[in-house]
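Asker: please work out how this folds:
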Amino acid sequence: MRNGRDHRSHQITAVAAHVSKWTERRLVLALLAALLLVLLFLSCSRGSLSPSPFRSLPLFSSPSAGDTAHMLERIGGRKRELERSRIAICLVGGARRFELTGPSIMRNLLEEFPSADIFLHSPLDKDSYKLSLLKAAPRAAVVRIFTQNTMPTTESQERVLTANGSPNRIQGLLQYFNLVEGCLRMIKSQESKGNFTYDWIIRTRVDGYWSAPLDVINAFQHGTYVVPSGSRYGGLNDRLGVGDRATSEVALSRVSLIPRLDAAGFRQLNSESALKAQLTSSKVRWEEIGVPFCVVSDRLYGYPPGPYGVPVVSIGSQGQLSGAKCRPCEPACTGQCAADVGAALDHGWGWTEWRDDSLQICDPSGGWAPGWEHIFDRVAGPEAATARKSVAELDMATCVDDFEIMRKKAASWEAPPAVEVCRLGLPGQTNST
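Answerer: Next up, the predicted model:
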């Protein structure tokens, strides 16, 4: 009996030892699993914001087929919803580099919303003839190309606004504000004539180069005015805005709301801080999102940009540039150099998204380099290159014909005769028609 008890005791001891070892192994495995989950979480939370050792794995290099299908379904549903909405697209500003920006606006904005009404508000100058590219636009509601005159300033405007950072001082701000609010007046007139109200208003600049379409999931939010992230310059990025009718009314009233800002005690505002003041004083919510466009600029800036400098990026940068200044260039700073510059930029000033590793920075201390046309053609693609060359080779007769095509599409047209617009930019040519 004793031997039997000893045998059973030995078995129990062996089993207990085995269980103990398995328990220890399970604890070790559990700790390892927890550690792996923490690493995976950190990698996912960093996403595309910084390099990660896991990003080379398929799990992190791209979303799954199911995730992609779900996102495409959401985008498709949102687009169908927007197709049933009345959308106004405001294009404002001068046409200095429209041979570069126009085709991208057409492809990534106007053609993405083919049922939207286009409102063009642009000052007449030697580059206005380039606007003839809009002959291919799906729709045109109102076109106004006008001669800019000096705007008288009021005491409240001089108190509220600052000339700092504006190349044409307060007058430059007022002219820009008038372009924006003028587009709102054009929209109101169209609404009154048709006895309807637009559901959404997209306001952007004529000098914006778009590398991809607008994010329809995040850009259209009822009760919230959506602006690009970065390039805040002490306020909110004012190079693009998307909002419903009510929020857009506030955001686009750039001149008429200045007395309210004055009464509220706002002083020495630039364009960006004035926009923020308009929204906050009117209790309008805003949200910042990444937007794939940049503003093509000929201006000279210091290089490399300091914390409060203005970064000028290559037009070939594929990230969410959100209205940063850009030009066609061979980048002077990429990779770690661009990351160092981006990290040093003040977040409330000229900050531009750099964490997706796509930022390419130009040296804007001099003019555009010889051969920039080839750089642009390579980056923008054959269709945009063809459009650029067509503007460079445009003759008087074709220019006039193109404007006539535009005029026939528009519900309202306020502009000098096409011959006058074309002659201003094509000196020495005569109309052979």
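Asker: contacts, neighbours, all on C-alpha from now
Answerer: Noted.
Asker: check contacts around the closest residue to Thr150 other than its chain neighbours.
Answerer: Once flanking residues are discounted, Thr150 sits nearest to Gln171: 7.3 Å by CA to CA, 6 or more residues apart in numbering. Residues in contact with Gln171 (CA atoms under 8 Å, 6 or more residues apart in numbering) are Thr150, Met151, Thr153.
Asker: wait, which of those residues is closest to Thr386?
Answerer: Thr386 has its nearest neighbour among those in Thr150, at 37.2 Å by CA to CA.
Asker: how much space between that closest one and Ala251?
Answerer: Thr150 sits 23 Å away from Ala251 when distances are taken as CA to CA, to the nearest Å.
Asker: to compare with the earlier structure, here is another sequence to fold:
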Amino acid sequence: MLKSPRKLVTPFTKWVSDSSNWRLTGLIIPLVLFLIFFSIHSSTLNGFAAFYPVQQLISNLPFQKAKNDDAWKNEVLRSRIAVCLVGGARRFELTGPSIIDMILKQYPNSDLFLHSPLDSDSFKFSLLKSAPRVAAVKIFYPKPLPENESYVRVLTAHNSPNGIQGLLQYFNLVEGCLTMIKSHQEKNKFTYDWIIRTRVDGYWNAPLGPDNFVPGKYLVPPGSSYGGLNDRLGIGDLRISTVALSRLSLVPHLDSAGYTNLNSEAAFKAQLTILNVTHVMKRLPFCVVSERRYDFPPSRFGVPVAAVSSPGPLSGAKCRPCKAACSGLCVENVMENMEREWSWTDWEKGALELCDAHGGWEKGWEKIFDRVAGNKYAAARKRIESMKMGACLRDLVQLKKRSAHWSAPPLDHICTLAMTSP
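Answerer: Predicted structure coming up:
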């Protein structure tokens, strides 16, 4: 009796035989044959290749995209990255640990640069002793900056808590961080591939992903644009970041170009425009913790204040720990009436819950934050809240030892300023 010939089973034929895959196979096989045909007859098909190259067809396949995503992730992880952190310490006990976890620890070749004015909260930067790599810390005595005619023409004091002086101080913080980065590069004879510029008061509820590093473009969050571009975070390569972070020195160039009456966001957009820097917007999982008070519910040109419990991404919207006063349909009604080019932020699919921020932080906000942030971040908050002089000095000494460059007032002065403040 003759036996039937044995079927040759390969991984491919087994995959094809799976009923869940046969439809996809029916699409892939003709495409593969199509590509083979065009590769064989490429000499007669130059016109088509110029219009839509075979390589372009391959790169658009789903499995190829996944491969490219993985390759890009690995390239970003290998890159040298400078993380520029600017601003006053304020509520750093709430935001600092998330910056360490969600940015610094995500990228093994990232170096931290901190640029901040001295105040009674500066001791909170002692939390950075657990940052993976600290390149430079500069905590300085703040002093007024000159307001020349160019600054007064280009900038507006409207909606700035400290007028034009407040804008100049902020611009100086950002550009000063760039100066620190350049100095570190020159000293160590290398250049960074990327610069992440973010704020001390940013609370992150998810990691900053590699897809936010976009070659040849400067990444900013959408929303909170106030007639310009959201300037609460930016990511770009060294060349583009040099343009984006030169906030103070580019004001005279804006003046020469005829710009007037600009707020921070509008000035930021203008400086990218005059130097031909293309920007791209992507939603990002952070909010800016604020103690400022705003009308509730926000009007068309008001400011929505998100609850830190909001799933997000909040892309740098103002936030505070609160029991949400508005969610679901309430948020939809509020946000649909807000001016999209002003303080608007993404709210669809339950991403946003709103606080009633017309008064101060509500009683019991600590428990709200601890519940949302988790035990690790709650422990950091409690450590700062109960910190004594000895612990303050020990932690700052550790941070100083781990910093490649340190420029700050005496450590005992930083701690004494905190312990004696009301």
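Asker: give me the TM-score for these two chains.
Answerer: The TM-score (TM-score structural alignment, normalised by the length of structure 2) is 0.83; 362 aligned residues with a CA RMSD of 1.8 Å.
Asker: which ones among the contacts of Gln171 of structure 1 lie within helices?
Answerer: Using DSSP state H to define helices, no part of these is located there.
Asker: which of the residues you listed remain contacts when I look at structure 2?
Answerer: Retained in structure 2 by both residues aligned by TM-score structural alignment, their matches' CA atoms under 8 Å are the following of these: Thr150, Met151, Thr153.
Asker: columns neighbour count on top of the residues you listed, output as TSV?
Answerer: Below are the kept ones among the contacts of Gln171 of structure 1 laid out as TSV (neighbours: other CA atoms under 10 Å):
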residue	neighbour count
Thr150	9
Met151	12
Thr153	11
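Asker: quick one: which of those is nearest to Leu257 of structure 1?
Answerer: Comparing these against Leu257 of structure 1 with CA to CA places Thr153 closest, at 14.2 Å.
Asker: corresponding residue for that closest one in structure 2?
Answerer: Aligning on TM-score structural alignment places Thr153 of structure 1 opposite Glu147 in structure 2.
Asker: and the closest residue in space to its match that isn't next to it in sequence, what helix or strand is that in?
Answerer: Closest residue to Glu147 of structure 2 apart from its sequence neighbours, by CA to CA, 6+ apart: Gln165 at 7.3 Å. Here Gln165 of structure 2, judged by DSSP states H and E, is contained in helix 163-188.
Asker: next, the buried residues of that helix.
Answerer: 164-178, 180-182, 184 (16 or more other CA atoms under 10 Å).
Asker: what segments of structure 1 are strands?
Answerer: For structure 1, the strands defined by DSSP state E occupy 87-92, 117-123, 140-146, 200-205, 208-210, 224-228, 240-244, 285-289, 293-296, 312-314, 324-327, 410-414.
Asker: on contacts alone, who are the packing partners of the third one?
Answerer: For strand 140-146 of structure 1, the helices and strands in contact under the criterion 3 or more CA pairs under 8 Å, 6 or more residues apart in numbering; DSSP states H and E are strand 117-123, helix 169-194, helix 396-409, strand 410-414.
Asker: any idea how far Met102 of structure 2 lies from Ala357 of structure 2?
Answerer: Plainly put, Met102 of structure 2 is 27 Å away from Ala357 of structure 2 if you go by CA to CA.
Asker: more crowded one of the two?
Answerer: Neighbour comparison, Met102 of structure 2 and Ala357: the larger count goes to Ala357, with 26 against 19 (by other CA atoms under 10 Å).
Asker: what is the equivalent residue in structure 1 for the more buried one?
Answerer: Match for Ala357 of structure 2 (TM-score structural alignment): Pro364.
Asker: got a list of what its match touches?
Answerer: The contact partners of Pro364 of structure 1, taken as CA under 8 Å, 6+ apart, are Arg299, Leu300, Tyr301, Gly302, Tyr303, Val312.
Asker: what do you get for His347 of structure 1?
Answerer: Contacts of His347 of structure 1 (CA under 8 Å, 6+ apart): Gly230, Arg232.
Asker: what's the match for it in structure 2?
Answerer: Under TM-score structural alignment, His347 of structure 1 pairs with Arg340 in structure 2.
Asker: next one: Ala140 of structure 1
Answerer: By TM-score structural alignment, Ala140 of structure 1 lines up with Val134.
Asker: so how far is Pro313 of structure 2 from its match?
Answerer: Taken as CA to CA, the span from Val134 of structure 2 to Pro313 of structure 2 is 27 Å.
Asker: before we move on, what about Ala257 of structure 2?
Answerer: Distance of Ala257 of structure 2 to Pro313 of structure 2, given as CA to CA: 36 Å.
Asker: those two - which one has more neighbours?
Answerer: Taking neighbours as other CA under 10 Å, Ala257 of structure 2 and Pro313 compare with Pro313 leading, 22 against 13.
Asker: which residues does the corresponding residue of structure 2 for Ile187 of structure 1 contact?
Answerer: Alignment note (TM-score structural alignment): Ile187 of structure 1 maps to Ile181 of structure 2. By CA under 8 Å, 6+ apart, the contact set of Ile181 of structure 2 is Ala82, Phe113.
Asker: how much does the helix holding Gln165 of structure 2 stray from structure 1?
Answerer: By mean CA distance after the TM-score superposition for structure 1, the fitted helix 163-188 of structure 2 averages 0.4 Å away from its aligned residues in structure 1.
Asker: that helix vs strand 110-117, what angle?
Answerer: Helix 163-188 of structure 2 and strand 110-117 are oriented at 140 degrees to each other (axes from the mean of the first three to the mean of the last three CA atoms, to 10 degrees).
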